[in-house]
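Trainee: take this sequence and fold it.
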Amino acid sequence: MNYRTHIVSSLDEIGQAAWDDLVAAQDKPNPFLSYAFLHALHASGSAAPDAGWQPQFLTLFDGDDLLVAALPLYVKYHSYGEYVFDWAWAEAYERNGLDYYPKLLSAIPFTPVTGPRLLARDATARAALVQVMKKTQKATKVSSLHILYPPESEAKQLEAAGYMLRSGVQFHWINQDYADFDAFLATLETKKRKNIRAERRKVAEAGVLLRRVRGAQATEADWRLFNRCYRHTYAAHHSTPYLNLDFFKRIGATMPDNILLVIAERDGQPIAASLVIHNEDTLFGRYWGELEHVPCLHFEASYYQPLEFCIEHGIKVFEGGAQGEHKMARGFLPTRTWSAHWLAQPAFADAVAHFLERESGGIEQYIDELNDRNPFKG
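Mentor: Next comes the predicted model:
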């Protein structure tokens, strides 16, 4: 089929209805692909050209001007906010007098969550989108193109199209239709179960109370509190936060059904908060911050409260976010993630291919070792 190709610098050029209709046609879309989430990132300035994220979405339209395929794509001038680390590749380019930036990146900014990247209504449109992507990467004279956190099926399609695959590991919790939190604990090894109960007890004995706030009930004060906690924790780690209050207020207003805030209070004063995003079958651990440190409060607000929420609402999977072997002791198991890469410079592409081959073997061994430490009863 003949498609009209258009490079989009703002989702406003597509419109919410057309974008969300395409997203809804994907297998297992998630809230981070929604117009509301992406538009909030752009409009708040969190993922904008001034912040080193220049939107350049690839879109395909049919003869009836129906959006049939799209690729979230950015021109990047740094590697912050990606969670698939290529700093060593950039340094190697620099040592050899070459520019690694700008590069092209297909990802959801600041969001290490697996989900469709080659958005398409059918296999024909998806294949055409891959070809447009390959032509674009060569025509723009960039150093490279990277597609982060596609599902395995898309990763394999990209590999067949000439992209190099890289794998990583995250930790996900699976709801085995537990009746309650105690039923979940009963499936863990004795030591793990006792440790979790001890952690929850420490929080309670410290006089901390927790309340869950659904997005629709979140107030201006709740969002300002969360933003304070979030920024305070980044500052404590000598880092600059990626997101701002405007972003949080925007998603609170436009996608409230996907939001859960957990707010911790002591003596009537808020001291910490976590924010998770969810749909009907998956909950995604996202953001956390504290104004006052209480031992084990992070585990309670970011893991145990959301786990209880999953059990109560029949949510099947809790994706714990990037990295974190400590999650295994809390019932999360290793899950493979994918990314796909193309480098324009042949010598560097060959070197990276050899690196990824060695790294892949290490990932396989790492996953095997993790599975040998399964926290559940035999």
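
Trainee: CA atoms for contacts and neighbours, from now on please.
Mentor: OK.

Trainee: let me see the ranges of the strands in the stretch 251-378 of the chain.
Mentor: Counting by DSSP state E, counting those that start in this stretch, the segments of the stretch 251-378 of the chain that form strands are 259-266, 269-278, 282-290, 317-322, 333-343.

Trainee: out of the ones you listed, which comes closest to residue 9?
Mentor: Closest to residue 9 of the strands of the stretch 251-378 of the chain is strand 333-343 (CA to CA; 22.3 Å).

Trainee: okay, the angle between that closest one and strand 317-322?
Mentor: Computed by axes from the mean of the first three to the mean of the last three CA atoms, to 10 degrees, the angle separating strand 333-343 from strand 317-322 equals 60 degrees.

Trainee: pull out the buried residues from strand 333-343.
Mentor: Taking 16 or more other CA atoms under 10 Å as the neighbour-count basis, strand 333-343 is seen to contain the buried residues 333, 334, 336, 337, 338, 339, 340, 341, 342, 343.

Trainee: quick check: the fourth one touching residue 171?
Mentor: Read it as residue 337. No. Using CA atoms under 8 Å, residue 337 is not in contact with residue 171; the gap is 10.0 Å.

Trainee: to compare against the first, here's the next sequence to fold:
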Amino acid sequence: MQVEFHHSIDELKRTEWDALVRDDNPFLKYAFHAALEHHDCVGRKFGWMPCHLVIRDDGRMVGLSPLYIKTNSYGEFVFDHAWADAYQRSGMRYYPKMVCAIPYTPAYGERLLVAPDSDAGQLRREMITATKQLAIESDFSSMHWLFTTREEGALLRSMGMLERLGVQFHWHNQAYEDFDHFLARLTAKRRKNIRQERRKVMDAGVRFRVLHGDEVSDSEWQLFAGFYTKTFEERYSLPTLNAGFFREVGRSLGEQVLLILAYDDAVCIAGALLYRSPSVLYGRHWGALHHYDSLHFETCYYQGIEYAIKHGLQRFEPGAQGEHKIWRGFLPVQTRSYHWIGDPHFSLSIGDFLSRETPAIKDYEKSLLSSSPYRDKSSPE
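Mentor: Next comes the predicted model:
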């Protein structure tokens, strides 16, 4: 076995990388990470320095982790700012740290990718050990695996990593025939509210175009990039993606990229960017020129639900946070991340914090489920 760390994805072959991606997850594919690097969406400017782990067996890539050295906690969606502040108050350095994550993307999936003919358990243990060893040798404060699968999480936990739970809101396709079939599963109040929101957008004369990545023109990507930037700047946040990234990822991933554009007469007024695998739809970014009543809900949620039903997708993950999603058919589900903290005293303190946070997160999820808009109040898990 040979362990390698690569600071540029161009050092690796797309065919080798993608051969280890199961379920055709768009965020794990070579094209997504390459577009980020090629258009300076990651790097020193934004504090995401690539350091991808590769394991080879007799020259063949059999293991892969998307690793990054971080000089901040931006774009991770597992918030450890309080941990960083505690380190600083103690006169210690929290940054740089390492993360195994998809930049700016709170979608869970595999983080320890292995060849299908390998001993997955043993290979993943070696990958975790190699990553931790690099963090120790580089004097990084910590190592974090974000939004992992349950299987990976069980292994990470067994190797002493601290588990942290979170909550997102996902829509699940119950073999719906169309949008009205989905609405029929909801309580009368929620069904009425959704119809009212959709009617407001329709009465405003807004129409929609749904395009896959390879159908979007350069000018349309430029337009969407403006929507994206406007949204971040209005929220006093940092836009890290750009038109070049959107163009490349759209061209490279094709039908796995979905752009929904909204028009008022001939003027494009809003857009939402989504990604898809054969079974899952992922909502990522949106923006608009002006405020239209309920336009955000229609563009980002209802158009996505209609697309998922039409194409037989089983799940729709619209992004992080947002309790308002419950009333529109998205139910709470747990997410998991795992953490190695180098300093033993801080590891104990953070472990104690998590022992108190975890039951609170579980109670929070349970209370959210009591607000389910579905008539049968069932949980998707």
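
Trainee: and which of the buried residues of strand 333-343 of structure 1 is nearest residue 160 of structure 1?
Mentor: When the buried residues of strand 333-343 of structure 1 are ranked by distance to residue 160 of structure 1 (CA to CA), residue 340 comes first, at 10.9 Å.

Trainee: aligned to the closest one, what sits in structure 2?
Mentor: When structure 2 is aligned by TM-score structural alignment, the residue opposite residue 340 of structure 1 is residue 338.

Trainee: please apply the same query to residue 175 of structure 1.
Mentor: Matched to structure 2 by TM-score structural alignment, residue 175 of structure 1 sits across from residue 173.

Trainee: cool, residue 148 of structure 1 as well?
Mentor: Looking across to structure 2 (by TM-score structural alignment), residue 148 of structure 1 lines up with residue 146.

Trainee: which residues touch the closest residue to its match other than its chain neighbours?
Mentor: Leaving aside its sequence neighbours, residue 146 of structure 2 sits nearest to residue 337 (CA to CA, 6 or more residues apart in numbering; 4.4 Å). Contacts were defined as CA atoms under 8 Å, 6 or more residues apart in numbering; by that measure residue 337 of structure 2 touches 78, 144, 145, 146, 147, 148, 153, 163, 164, 165.

Trainee: how about a cut-off of 7 Å?
Mentor: 145, 146, 147, 148, 163, 164, 165 (CA atoms under 7 Å, 6 or more residues apart in numbering).

Trainee: and these, which are buried?
Mentor: Counted by 16+ other CA under 10 Å, the contacts of residue 337 of structure 2 give 145, 146, 147, 148, 163, 164, 165 as buried.

Trainee: just the helices in structure 2 please.
Mentor: Counting by DSSP state H, the segments of structure 2 that form helices are 14-18, 30-38, 81-89, 120-137, 150-158, 179-184, 188-203, 218-234, 243-253, 295-297, 303-311, 344-369.

Trainee: in the third one, what's buried?
Mentor: Of the residues in helix 81-89 of structure 2, 84, 87 count as buried by neighbour count, 16+ other CA under 10 Å.

Trainee: so stretch 92-102 of structure 1 aligns onto which residues of structure 2?
Mentor: Using TM-score structural alignment, the partner range for stretch 92-102 of structure 1 is residues 86-96.

Trainee: ok, back up a step: mind listing which of the contacts of residue 337 of structure 2 are in strands?
Mentor: The members of these that map onto strands under DSSP state E are 145, 146, 163, 164, 165.

Trainee: so the fourth one versus residue 360 of structure 2, what's the distance?
Mentor: With the distance defined as CA to CA, to the nearest Å, residue 164 of structure 2 ends up 11 Å from residue 360 of structure 2.

Trainee: what do you get for the third one?
Mentor: Residue 163 of structure 2 sits 14 Å away from residue 360 of structure 2 when distances are taken as CA to CA.

Trainee: next one: residue 198 of structure 2
Mentor: The gap separating residue 198 of structure 2 from residue 360 of structure 2 is 35 Å, by CA to CA.

Trainee: neighbour count: these two, which is higher?
Mentor: Neighbour comparison, residue 198 of structure 2 and residue 360: the larger count goes to residue 198, with 18 against 13 (by other CA atoms under 10 Å).

Trainee: could you give the number of residues near the closest residue to that one other than its chain neighbours?
Mentor: The shortest distance from residue 198 of structure 2 to any residue other than its chain neighbours is 6.3 Å, reached at residue 298 (CA to CA, 6+ apart). Applying the criterion other CA under 10 Å, we find 21 residues in the vicinity of residue 298 of structure 2.

Trainee: and for residue 187 of structure 1?
Mentor: Other residues within reach of residue 187 of structure 1 by the criterion other CA under 10 Å amount to 17.

Trainee: which residues touch whatever residue of structure 2 lines up with it?
Mentor: Residue 187 of structure 1 is assigned residue 185 in structure 2 as its aligned equivalent, the criterion being TM-score structural alignment. Contact partners of residue 185 of structure 2, counting by CA under 7 Å, 6+ apart, are 374, 375.

Trainee: and residue 185 of structure 2, how far from residue 191 of structure 2?
Mentor: Taking CA to CA, one finds residue 185 of structure 2 at 9 Å from residue 191 of structure 2.

Trainee: any idea how far the aligned residue in structure 1 for residue 75 of structure 2 is from residue 230 of structure 1?
Mentor: Structural correspondence for residue 75 of structure 2 with respect to structure 1 (TM-score structural alignment): residue 81. The span separating residue 81 of structure 1 from residue 230 of structure 1 equals 15 Å under the rule CA to CA.

Trainee: between the two, who's got more neighbours?
Mentor: Neighbour comparison, residue 81 of structure 1 and residue 230: the larger count goes to residue 230, with 24 against 17 (by other CA under 10 Å).
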